[in-house]
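[1] sequence below, structure please.
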Amino acid sequence: MSHEILFFGGFLLFIILMLAIDLGLFSKSNKPVSFRQAAIMSAIWVTFALGFYVVLRIWGYELHDIQDFDRLTEITKRHLHNIRLIPGDFEASLALYNKNLALEYITGYVVEYALSVDNIFVMVLIFTSFGVPAQYYHKVLVWGIIGAIVLRFLFIFLGAALISQFGWILYLFGFFLVYTGINMFLHRSEEEEIDPKNHKVVKFASRYFSVYPTFVGGKFFHRENGKKYITPLFLVLLVIEFTDLIFAVDSIPAIFAVTKDPYIVFFSNIFAILGLRSMFFLLVNIIHKFHYLKTGLSFLLVFIGAKMLLHHWLDDWGFTTSHSLIIIISILAVSVVASLIFPKKEKQHPKNEAGKNAF
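    Have a look, this model is predicted:
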């Protein structure tokens, strides 16, 4: 347990340091994040994510302090790793474990990163509907990510505890993901709309707090005549957090289909979330071009759900994490390529005026 705490603690310290640097570099300037800045930050986060894959590939056994074959067998059974250990050959078995652990991590990362793209569609809609000035997108997203990390931590380790006690929950997750995927496919062509005044989060916050009618620069709170208000920008942050909570209900069970190790679920989830902000600024102006991506994500969810429902049979047939990764990447690649080959006819939409009174 001490090794797990040290490994996990070191990871959290790294994340805190990177977020502090991120906030210090960009948030104070209150300028829109350029495509170049977004590309650099995206490359940095992807590099860190791939670097962590290498760390697990070489030193993954350190996470659970595996020093002998008995401990390796215990961890493999506890987290249902789909590997066959080699009796009498600890070194070879440990190498198989590290390889599988790293593959589970990177597969979970790809799944979460892909599902995050659907989150970007909604974020664009939220910012547009609330008329948020572009220079404040970054501040909202960074604080939104910090909140998301806390929520994901609670969700993931609660989910892991439930799975360890009640194995049948995996089948419940599987049915839920298949249902969600089918529902997403059936409604893939519907355009989502957000009514700022009637959004449930706005109504809830307005009931308990005084809301200032206009944006006040990049402030979340404003004091006037001795009275403290929350600003529309803070309401947008609450809506973003609520939206991520809804997405977490899909994405976290999806990664549990890849690995049952809660630490690996957390690592892959958090690296994908951290890359979401920079990916948002990369895709914000071209996200509409990937119109088949939602179709691809629906197939992805159905595949992952089916994998959870059939995992015992798939294990017997020799279906491995590598096979899952290949199928997941293939689904995403086909949806992206199809979007580029068969572009959707553009529709003219009236744009909200940034910075207008949202309430």
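
[2] switch to C-alpha atoms for all contacts and neighbour counts from now on
    OK.

[3] report the longest helix in this structure, please.
    Ordering each helix of the chain by length in residues (DSSP state H) puts helix 90-130 first.

[4] which strands or helices does the next helix or strand after that one pack on?
    Next along the chain after helix 90-130, taking DSSP states H and E as the criterion, comes helix 137-165. Under the contact definition 3 or more Cα pairs under 8 Å, 6 or more residues apart in numbering; DSSP states H and E, helix 137-165 sits against helix 2-26, helix 169-186, helix 232-256, helix 262-283.

[5] repeat that with 7 Å
    helix 232-256, helix 262-283 (3 or more Cα pairs under 7 Å, 6 or more residues apart in numbering; DSSP states H and E).

[6] could I get the buried residue list for the last one?
    Neighbour counts over helix 262-283 (16 or more other Cα atoms under 10 Å) mark 262-283 as buried.

[7] okay, angle between that helix and helix 232-256 too, please.
    Orientation check (axes from the mean of the first three to the mean of the last three Cα atoms, to 10 degrees): helix 262-283 against helix 232-256 gives 130 degrees.

[8] quick one more, to check against the first:
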Amino acid sequence: MDVPFWVWAVTVGAIVAMLVFDLVGHVRTPHAPTLRESAIWSAVYVGIAILFGFLVWWGWGAGFAGEYFAGYVTEKSLSVDNLFVFVLIMASFGVPRELQQKVLLFGITFALALRTVFIVVGAAAIANFSWVFYLFGAILIYTAWVQARSGGHGDDEDYQENAVLRFARKRLRTTDEYHSDRMTVKLDGKRFLTPLAIALIAIGTADVIFAVDSIPAIFGLTQETFLVFTANAFSLLGLRQLFFLIDGLLDRLVYLAYGLAVILGFIGVKLVIHALHTNELPFINGGEHVTLLPEVPTSVSLLVILVTLVVTTVASLLRARRDDRERVAADAAASGPTSLSAGGRDPADALPDASENGVRETGTVSAANPGRRDH
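    You can find the predicted model right below:
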């Protein structure tokens, strides 16, 4: 895939411009975005990503466009999984909702810069050492096993600070209270970091961990550096809006981790097969290529990714609906006998009839939003 320098320049310039637009147009004035605002801008960024894919199709053919779309869908699904941790971090640091946009945007910008470095290093390693595919494949297969075993959730629901964050807390001066949307504040002649800055450090360092599976995953679908970079960039753009759009739905995606485990495991196996086809390690088949299994075409990869995501999403929503019905029934059963003994009649009789309000109040009872779970 021959990508002229001017195409690189225009693409990077457009991505930077979108980040600046987000900062000036949405984040500069602290506010909690509405559901409508989040939905509109999420659709806009997804539309831009899809449009870019068709430009790749027009400029370089359907094959490379398929690699881009497979990479974009995979990176986007992994980004949704990462939102669980972002929710935990926001809750752990008590970040006010109107300030969360700024933390997310700065965190996304840091993540994009960090992943760009990883992409350049990964591309250079692949170009010079074919055995890197074995390493990437092993990382993804192990990550898939961990995801499937844990269901994507840790044993406790509290955010666990990493070593970098603990070091920052210990070595840097920090305040206990927020000062609007400021990252630092001067008190008694000394400069302090605010909790907003510490939350940003938490999100930034967490993305280092996320990159461990996302970068090998995208290289398992395409080795074109331009496509790897753009798929990552467009998956991160719009993540801020997506956070507010699906915040209330995250706990309902109970099977997402299993779906991601299938995807990562599939890509990991694909990488190992590719590594065998390009094998140069002397202790494997005497340094000769191994072609017992055929390479997995991009079209099959894209189909597996899409079907897995659809199945796990639908299954998650059906499970959530069933759990809601069971919870309402359990609440009604628990409160019924008590209310009857106390008042002598069913409390549901005192509620407005369905013909007046469309549904009884008992039909709208839901459990309190459960705590977020770590990954």
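
[9] how close are the two chains, by TM-score?
    The TM-score (TM-score structural alignment, normalised by the length of structure 1) is 0.82; 314 aligned residues with a Cα RMSD of 2.2 Å.

[10] what residue of structure 2 takes the place of Ser335 of structure 1?
    Applying TM-score structural alignment, one finds that Ser335 of structure 1 aligns to Thr312 in structure 2.

[11] number of nearby residues for its match?
    Number of residues near Thr312 of structure 2 (other Cα atoms under 10 Å) recorded here: 19.

[12] same thing with the one 3 residues further on?
    Here the number of neighbours of Ala315 of structure 2 (other Cα under 10 Å) works out to 17.

[13] for structure 2, give the helix that spans the most residues.
    helix 298-343.

[14] on contacts alone, who are the packing partners of that helix?
    helix 62-92, helix 256-277.

[15] so which of those helices comes closest to Glu177 of structure 2?
    helix 62-92 (13.6 Å; Cα to Cα).

[16] quick revisit: export the helices and strands packed on helix 137-165 of structure 1 to TSV and tack on distance to Asp315 of structure 1?
    Converted to TSV, these look like this (distance: least, Cα to Cα, whole Å):
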stretch	distance to Asp315 of structure 1
helix 232-256	15
helix 262-283	20
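
[17] which one of those lies nearest to Arg36 of structure 1?
    Short answer: helix 262-283, nearest of these by Cα to Cα, at 8.6 Å.

[18] so where is the closest one in structure 2?
    Going by TM-score structural alignment, helix 262-283 of structure 1 sits over residues 225-246 in structure 2.

[19] can you list contacts of the matching stretch?
    35, 38-39, 41-42, 45, 49, 68, 71-72, 75-76, 83, 101, 104-105, 108, 112, 116, 119, 123, 218-219, 222 (Cα atoms under 7 Å, 6 or more residues apart in numbering).

[20] are any of those residues buried, and if so which?
    So, by 16+ other Cα under 10 Å, the buried ones in the contacts of stretch 225-246 of structure 2 are 38-39, 41-42, 45, 49, 68, 71-72, 75-76, 83, 101, 104-105, 108, 112, 116, 119, 123, 218-219, 222.

[21] show me what contacts the residue of structure 1 most remote from its centre?
    The C-alpha centroid of structure 1 is most remote from Asn225, which lies 41.2 Å away (Cα atoms, centre = their mean). Residues in contact with Asn225 of structure 1 (Cα under 7 Å, 6+ apart): none are found.

[22] show me what contacts the match of Ser335 of structure 1?
    Counting by Cα under 7 Å, 6+ apart, Thr312 of structure 2 has contacts Tyr255, Leu256, Gly259.

[23] picking that back up, quick one: the longest helix of structure 2 to helix 256-277, angle?
    Going by the same axes, to 10 degrees, helix 298-343 of structure 2 makes 160 degrees with helix 256-277.

[24] relative to helix 62-92, how tilted is helix 298-343 of structure 2?
    30 degrees.

[25] ok so, going back, how close does the match of Ser335 of structure 1 get to Leu165 of structure 2?
    For Thr312 of structure 2, the distance to Leu165 of structure 2 (Cα to Cα, to the nearest Å) stands at 34 Å.

[26] swap in Glu75 of structure 2?
    In terms of Cα to Cα, Glu75 of structure 2 sits 25 Å off from Leu165 of structure 2.

[27] please name the nearest non-neighbouring residue to the aligned residue in structure 1 for Ala168 of structure 2.
    Here Ala168 of structure 2 is matched to Ala205 in structure 1, going by TM-score structural alignment. In space, and not counting its chain neighbours, Ala205 of structure 1 is closest to Leu235: 7.5 Å by Cα to Cα, 6 or more residues apart in numbering.

[28] any idea what the one you found aligns with in structure 2?
    Using TM-score structural alignment, Leu235 of structure 1 sits opposite Ile198 in structure 2.

[29] and for Arg223 of structure 1?
    With TM-score structural alignment as the criterion, Arg223 of structure 1 matches Lys186.

[30] also Leu177 of structure 1?
    Per TM-score structural alignment, Leu177 of structure 1 is aligned with Leu140.

[31] any idea how far its match is from Leu227 of structure 2?
    20 Å.

[32] go on, Asp213 of structure 2?
    17 Å.

[33] just Val212 of structure 2 next, same as before
    Val212 of structure 2 is 18 Å from Leu227 of structure 2, by Cα to Cα.

[34] after the helix or strand containing Ala43 of structure 1, next one along is what?
    Assigned by DSSP H and E, Ala43 of structure 1 falls within helix 35-59. Using DSSP H and E, the helix or strand that follows helix 35-59 of structure 1 in sequence is helix 69-78.
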